[in-house]
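[1] pasting the sequence and the predicted coordinates here, then a few questions.
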Amino acid sequence: SLLRVTAAVEKGSQHPLGMAVVKAAQEKEIAIPAVTHFDAPSGKGVSGDVEGQRVVIGNELAMQENSIVIDNQKAVADTLRMEGATVIYVATDGHLAGLIAISDPVKATTPDALKALRQAGIRIVMLTGDNQLTAEAVARKLGIDEVEAGILPDGKKAVITRLKASGHVVAMAGDGVNDAPALAAADVG
């Protein structure tokens, strides 16, 4: 199944999306096969061989870089993104096998925390590797006006550095290894 081969490759990843896929497979009691030739270039998805199939997982850029055609699923992906889901494409042996939508419910305390930050005069900027549509949907729910989406880990660090260079004190909240460079660059991380 799609979830089975995706979880096999994502098991080698430290990315929160990958961990969510593995958790979903485990909750469904799906046996996760072994993966060989695992690769996880920073911000560009993951790949590996599962039971003789080459599996590539990632966003549109990852598919494009691997010459995988996704045109017939873009409308479905965009609909899911407008609902706030992150979409990952899964290809096997050079052909699109399907997509997986992942959404992370907003924590109950987040709206109040953001409100308190705004009331304290703190500017809130969302930096995310997610697609623009997904980022805008989540930002709308949270009342965040500034969004920079589709940013790779080094791009997040560059934004933090730019904000600091313009005289701002920057605090950064993030998750996973992809946010480590930006967290390290922030005044508070």
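    Okay, I see it.
[2] every contact and neighbour count from this point should use C-alpha atoms.
    Will do.
[3] show me where this protein has its strands.
    36-39, 46-50, 53-58, 86-92, 95-102, 125-127, 146-148 (DSSP state E).
[4] out of those strands, which is closest to residue 68?
    strand 95-102 (5.8 Å; Cα to Cα).
[5] which secondary structure elements does the closest one contact?
    Where contact means 3 or more Cα pairs under 8 Å, 6 or more residues apart in numbering; DSSP states H and E, strand 95-102 is packed against strand 86-92.
[6] mean neighbour count added to the strands of the chain, as a markdown table?
    Formatted as a markdown table, the strands of the chain follow (neighbours: other Cα atoms under 10 Å):
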| stretch | mean neighbour count |
| --- | --- |
| strand 36-39 | 15 |
| strand 46-50 | 24 |
| strand 53-58 | 23 |
| strand 86-92 | 24 |
| strand 95-102 | 18 |
| strand 125-127 | 18 |
| strand 146-148 | 16 |
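[7] alright, now check it against this:
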Amino acid sequence: GMEAELGILIKSAESLQKLKKINALVFDKTGTLTEGKPKVTNIIPYSKTKIEILTYAASIEKKSMHPLADAIVEKARDEKISFKEVSNFEEISGKGAKAKIGSDEVLIGNKNFMIENLIDTSHANLDIDHLMNEGNTTILVVVNKKLLGLIAIADVVKKHVKQAMLKLQDIVDHIYMMTGDNKKTAEAIGVKAKIEYHDIIAEILPQDKANEIKKLQSKNMLVSMVGDGINDAPALAQSDVGIAIGRGTDVAIESADIVLMKDDIRDVYRAIILSKFVIRKIRQNLFWAFIYNTAAIPIAAGILYPFTGFLLNPMVAAIAMAFSSVSVVTNSLFMKRYKKKIIKAF
């Protein structure tokens, strides 16, 4: 159908009907609102050199699948750093990772992860606050309980996000951003994406995303979740309408009700206005079919015969019946003209 031509795959009629009524949109940050290709922007040493800090971090993060880990490993490769042998690797979702390099106990992760492990991060607090206010995520590197330094990583907001948000605000009551990042980093991204501070749900662990969707649903909101990663799958399934970005993981696409094949955030807006238009056309067709048949069937049955002696010829009745289908199909074909309007919405 038209939605497929626009690169919008809607898996069921029920999803189309629900999408029309959505009054809350929740966007995952990484890979959905941002490019999902974070880069290392700074390395601040407190002891050891920048290269030594990067070597510890990259050797451990090489075993992780997280986008932030990829950024650290890519930076190490750019610096032509040799990776060290790692043992006892353990990744703690939404927090960081720990492992052994030789006899050294190494922790890599966010500030909360370090506090949980009783690491003193006080002398890094000013740097952390400054970097987070600029939209960076900060990764602390600790060896044998001592903070060696931090690595700052930033992601870029996608090209058309601001444009899409301004349009979506006209048709959806509530727009949220959900992320595992700390509040300050999330707010810096929120400013660029035109999402209000009070609508940012930050410092959320991956396993808690579905619970956040439940909280919104408990407030009588009809919620659509937009995401692309493995971590988003439970939230996509929990939401009333899950929308997956086309380049996302197979798990996310499988869990979603709608898939945006072009990886264009503006297609969220296009999908919603398309659903409203399609449902309106269906209702028009049902209305006119009802009126037509309410008038025509009694005549075909001979209701006028006792008063006028008029009987409808069976052949004419058959043609009239076929014409009712033609009128419905013709009305539906006008949707083709609407396709250009949807494409030119931006």
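    Good, I have the coordinates. Just so it is clear, the model here is predicted, and its values are computed rather than measured.
[8] circling back: for residue 167 of the first structure, find the nearest of the strands of the first structure.
    strand 125-127 (15.5 Å).
[9] please work out which residues of the second structure line up with the closest one.
    Aligned by TM-score structural alignment, strand 125-127 of the first structure falls on residues 176-178 of the second structure.
[10] average offset of that stretch relative to the first structure?
    With mean Cα distance after the TM-score superposition for the first structure, stretch 176-178 of the second structure departs from the first structure by a mean of 0.9 Å once superposed.
[11] if we can go back for a sec, output the strands of the first structure in TSV, with distance to residue 64 of the first structure appended to each entry.
    Output for the strands of the first structure, formatted as TSV (distance: least, Cα to Cα, whole Å):
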stretch	distance to residue 64 of the first structure
strand 36-39	17
strand 46-50	14
strand 53-58	10
strand 86-92	11
strand 95-102	11
strand 125-127	23
strand 146-148	21
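[12] can you tell which of the ones you listed is closest to residue 186 of the first structure?
    That would be strand 125-127 among those, by Cα to Cα, at 12.8 Å.
[13] packing partners for that closest one?
    Identification of packing neighbours for strand 125-127 of the first structure by 3+ Cα pairs under 8 Å, 6+ apart yields strand 146-148.
[14] quick one: the strand it packs on to chain centroid distance?
    Distance of strand 146-148 of the first structure from its chain centroid, counting by Cα atoms, centre = their mean, to the nearest Å, is 15 Å.
[15] touching that strand from outside, list them.
    Residues from elsewhere that reach strand 146-148 of the first structure (Cα atoms under 8 Å, 6 or more residues apart in numbering): 124, 125, 126, 127, 128, 132, 135, 136, 139.
[16] distance to residue 99 of the first structure added to those, as JSON lines?
    Formatted as JSON lines, those follow (distance: Cα to Cα, whole Å):
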{"residue": "124", "distance to residue 99 of the first structure": "31"}
{"residue": "125", "distance to residue 99 of the first structure": "29"}
{"residue": "126", "distance to residue 99 of the first structure": "25"}
{"residue": "127", "distance to residue 99 of the first structure": "23"}
{"residue": "128", "distance to residue 99 of the first structure": "20"}
{"residue": "132", "distance to residue 99 of the first structure": "17"}
{"residue": "135", "distance to residue 99 of the first structure": "18"}
{"residue": "136", "distance to residue 99 of the first structure": "20"}
{"residue": "139", "distance to residue 99 of the first structure": "23"}
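[17] can I assume residue 32 of the first structure is in contact with residue 7?
    Yes - when contacts are counted by Cα atoms under 8 Å, residue 32 of the first structure is listed as touching residue 7 (6.5 Å).
[18] and residue 66 of the second structure, how close does it get to residue 229 of the second structure?
    Distance, residue 66 of the second structure to residue 229 of the second structure, using Cα to Cα, to the nearest Å: 10 Å.
[19] ok, and the closest non-adjacent residue to the aligned partner of residue 182 of the first structure in the second structure?
    In the second structure, the residue matched to residue 182 of the first structure (TM-score structural alignment) is residue 235. Nearest non-adjacent residue to residue 235 of the second structure, counting by Cα to Cα, 6 or more residues apart in numbering: residue 210, 4.0 Å away.
[20] need the contact list for the one you found.
    Residue 210 of the second structure touches 234, 235, 236, 238, 239, counting by Cα under 8 Å, 6+ apart.
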